[in-house]
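> Just a sequence and a predicted model for now, questions to come.
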Amino acid sequence: MENVPVRIALVDDQKLFRGGMKMILADRSDFEVVFEAKNGKQFFERLAFEPVDVVILDVEMPEMDGIETLERLRSTHDNIRVIMLTMHDSDRLISHLMELGANGFLLKDEDPDVVCEAVERVAAEGIFFRDYVSKALLKKSRNKMNSDNLIKPRISDREMEVLQLICKEFTSKEIAEKLFISYRTVEGHRRSLQEKTGSRNIVGLVMYAVQNGLV
C-alpha cells in the first residue's frame, strides 16, 4: 500500500515564486501541491473545499497577510502545520511567529533541499528549525525579565533527555533508537512534557526549553 502524500498549499502573492516553489516540491512523489493562493483571504476560500496538511505561507501579502492568516489558522485549523516564508531573518519577527504557533520558518533564498526537508519534518514531527530560529528564540529569552521566582514544573531526567533531543530536531523514532526505548515511550514523555510546561505542541516545547535555559 502506497503512503498518502503530504497535501500542501502555497500561499504567496508572487506568482513567479509560487511557480518555482511548486517545481521544487513536484520532484518529490510524497508531496502534492493541492492549491495555490495569492493571499490569506483566497487561501481560506480554497481551504473550505480542499483540505491540506501543510501550508507554506508568506509573511508579507496584501488582503490578509501571513501573520493574520497564521493567527486565524491557529483558532480554526490548529491541526494544519505552517511553514512561514520571509525575506528577512529578523529576530523579533521569528520569535513572534513562533509564539503565534508557526511550525517552521524559511528564508526565501533557501536551497531546494532545505525546503523539502522542512516540509518533510514539519509533516512528520511538527517542527523545523534552522540555526537562525534558535538564535532568535535564545536572544528573546535573554531579554525577558528574570522569572526565577516562578514555580517551574518538575521534569525527570529521562524527560529532560527527550526534550533536549527534540530541540536538536531528532524525530520520535530517532529519539527512541538513541535512548534504547520504544517509540510509544517517547511519545508518552512528549505528552507529559507538554502537559507540565503548558505547551500545545513541539514548537511550544522548544520555546519553553530555550526560554528557560534548558538547552
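It's in. Keep in mind the model is a prediction, meaning the values are calculated, not measured.
> okay, CA-based contacts and neighbour counts for the rest of this
OK.
> and the residue at the greatest distance from the centre of the chain, helix, strand or coil?
Residue farthest from the centre of the chain, counting by CA atoms, centre = their mean, is N149 at 30.3 Å. Under DSSP: H, G, I helix; E, B strand; the rest coil, the three-state class of N149 is coil.
> so how far is V215 from it?
Per CA to CA, to the nearest Å, N149 is found 20 Å from V215.
> Name the SS class of M98, please.
Quick answer, by three-state DSSP: M98 is helix.
> Just the element for the nearest residue to it once chain neighbours are set aside, please.
Distances taken as CA to CA, 6 or more residues apart in numbering place V203 nearest to M98, at 7.2 Å, with adjacent residues excluded. Here V203 sits within helix 202-211, counting by DSSP states H and E.
> Would you map the helices across this structure?
15-26, 40-47, 66-76, 91-100, 112-125, 131-143, 157-167, 172-179, 183-197, 202-211 (DSSP state H).
> quick one, the longest one and helix 172-179 angle?
This points to helix 183-197. 100 degrees (axes from the mean of the first three to the mean of the last three CA atoms, to 10 degrees).
> Throw the helices of the chain into a markdown table and include distance to M84 and mean neighbour count, thanks.
As requested, the helices of the chain are arranged in a markdown table below (distance: least, CA to CA, whole Å; neighbours: other CA atoms under 10 Å):
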| stretch | distance to M84 | mean neighbour count |
| --- | --- | --- |
| helix 15-26 | 13 | 15 |
| helix 40-47 | 13 | 17 |
| helix 66-76 | 8 | 17 |
| helix 91-100 | 8 | 18 |
| helix 112-125 | 11 | 17 |
| helix 131-143 | 12 | 16 |
| helix 157-167 | 19 | 18 |
| helix 172-179 | 23 | 16 |
| helix 183-197 | 23 | 16 |
| helix 202-211 | 13 | 22 |
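> second one coming, line it up with the first:
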Amino acid sequence: MIRVVLADDEAMVRAGIAAILGSDPGIEVAAQAGTGREAVDQVARHRPDIAVLDIQMPELDGLTAAAEIKRLRPETGVVMLTTFGEDAYIERALSLGANGFLVKSGDPTELIAGIRAVADGAAFLSPRVAKRVIDQLPRSNSGARDRISVLTPRETEVLALLGSGLSNADIAARVHIVEGTVKAHVSAILGRLGVRNRVQAAILAYQAGLVQSLD
C-alpha cells in the first residue's frame, strides 16, 4: 500500500485529487493539508511514502514545504502539482529534490501513474512538463558527456534506462540483475554525478545524449 499525504489549499481540488487516488486500491491518502506548514506536520506524523504538494499554498509554499520534507524525511518521495505555465518553478523544484512533477489538468491516470512510479523509485515528469524541460535543454552538451565519463559501462547503461523513466524493477529485468544491485548502481551514479535525485540524473542522461526523451 502506497501511503500519501496530499496538500492543496483549494478544498475542492484537494477532494478531487483524493478521490482519484482513492480509486486505486493500492493507494491510501493517509492525511490531507491545506497549507505547506500542515503538509510538513502531516508528513512528520504519518511518515508517508509520497507527499503530493501544490506549489502555491499559504504559510509555506509547496517548494519550501518540499525542502523541509526532504530535510526531515528524505525517504518520502515528493511530487509537485502545478498549473500550466508555472515553468519558473520547475527548475527550483528539481533542485530541491522533488521526485515528480505533475500538471493538475492532466489525465487522472497520469496522476496515479506518477505516484506509483515515484513510490517504485523512479522519477516522473508529466509528459507536458517533460517536453517543456527538454525544450529548454541543449540537444548536445559536451559538459554533460564529460560528467558521465566517470561512470562505469554498467552504470552508464543503468543511467540510460533511468533516464528513459524505468523503475529499479524494470531496469533489473532489462539488464538481468537483481533489484538490490540496481539500487546500488543508482546510488553510485547519483554520487559520482553530484546530483540529488533521479530526475536530475535523468535530465543529465538526456543532455549527454543517452536518451531521446524523458516521457
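Ah, there it is. Every value quoted in this text rests on a predicted model; they were computed, and no experiment measured them.
> Superposed, what's their TM-score?
TM-score of the superposed chains, computed with TM-score structural alignment, normalised by the length of the first structure, equals 0.85; 211 aligned residues with a CA RMSD of 2.6 Å.
> re earlier: following superposition onto the second structure, what is the mean distance for the helix holding V203 of the first structure?
Superposing on the second structure and averaging over aligned pairs (mean CA distance after the TM-score superposition for the first structure), helix 202-211 of the first structure comes out at 2.6 Å.
> helices or strands up against that helix?
Judged by 3 or more CA pairs under 8 Å, 6 or more residues apart in numbering; DSSP states H and E, the packing partners of helix 202-211 of the first structure are helix 91-100, helix 131-143, helix 157-167, helix 183-197.
> and these as TSV, adding distance to M21 of the first structure?
Formatted as TSV, these follow (distance: least, CA to CA, whole Å):
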stretch	distance to M21 of the first structure
helix 91-100	21
helix 131-143	21
helix 157-167	27
helix 183-197	33
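> Quick one: map the residue nearest to M98 of the first structure onto the second structure.
The alignment partner of V203 of the first structure in the second structure, by TM-score structural alignment, is V199.
> Where in the second structure does stretch 12-19 of the first structure fall?
Stretch 12-19 of the first structure maps onto residues 8-15 of the second structure, going by TM-score structural alignment.
> can you tell which of the helices of the first structure is closest to D53 of the first structure?
D53 of the first structure sits nearest to helix 112-125 of all the helices of the first structure, at 7.0 Å, using CA to CA.
> how many degrees apart are that closest one and helix 202-211 in direction?
Angle of helix 112-125 of the first structure versus helix 202-211, following the same axes, to 10 degrees, is 100 degrees.
> mean per-residue distance, helix 112-125 of the first structure to the second structure?
Mean deviation for helix 112-125 of the first structure: 0.9 Å (mean CA distance after the TM-score superposition for the first structure).
> tell me what that helix is packed against?
Using 3+ CA pairs under 8 Å, 6+ apart, the elements in contact with helix 112-125 of the first structure are helix 15-26, strand 54-58, strand 81-86, strand 104-107.
> Can you give me the stretch of the second structure that that helix aligns onto?
Under TM-score structural alignment, the match for helix 112-125 of the first structure in the second structure covers residues 108-121.
> re the thing from before, adding distance to E32 of the first structure as columns, could you present the helices of the first structure in CSV?
Converted to CSV, the helices of the first structure look like this (distance: least, CA to CA, whole Å):
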stretch, distance to E32 of the first structure
helix 15-26, 7
helix 40-47, 15
helix 66-76, 20
helix 91-100, 25
helix 112-125, 11
helix 131-143, 27
helix 157-167, 27
helix 172-179, 24
helix 183-197, 27
helix 202-211, 24
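> between the ones you listed, which one is nearest to L85 of the first structure?
Per CA to CA, nearest to L85 of the first structure of those: helix 66-76, 8.6 Å.
> Format the helices and strands packed on helix 112-125 of the first structure as JSON lines; extra columns: distance to G126 of the first structure.
Shown next, in JSON lines, are those (distance: least, CA to CA, whole Å):
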{"stretch": "helix 15-26", "distance to G126 of the first structure": "18"}
{"stretch": "strand 54-58", "distance to G126 of the first structure": "10"}
{"stretch": "strand 81-86", "distance to G126 of the first structure": "7"}
{"stretch": "strand 104-107", "distance to G126 of the first structure": "8"}
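> Indicate which one of the ones you listed is closest to M207 of the first structure.
Nearest of those (CA to CA): strand 104-107, 12.4 Å.
> mean per-residue distance, the closest one to the second structure?
Compared with the second structure, strand 104-107 of the first structure is 0.7 Å away on average (mean CA distance after the TM-score superposition for the first structure).
> any idea what Q42 of the first structure aligns with in the second structure?
That one, Q42 of the first structure, aligns with E38 by TM-score structural alignment.
> likewise S156 of the first structure?
Alignment note (TM-score structural alignment): S156 of the first structure maps to T152 of the second structure.
> Verify the contact between the match of V203 of the first structure and F124 for me.
Yes. Here V199 of the second structure reaches F124: they are 7.3 Å apart, a contact under CA atoms under 8 Å.
> Now do the shared contacts for these two.
N99, G100 (CA atoms under 8 Å, 6 or more residues apart in numbering).
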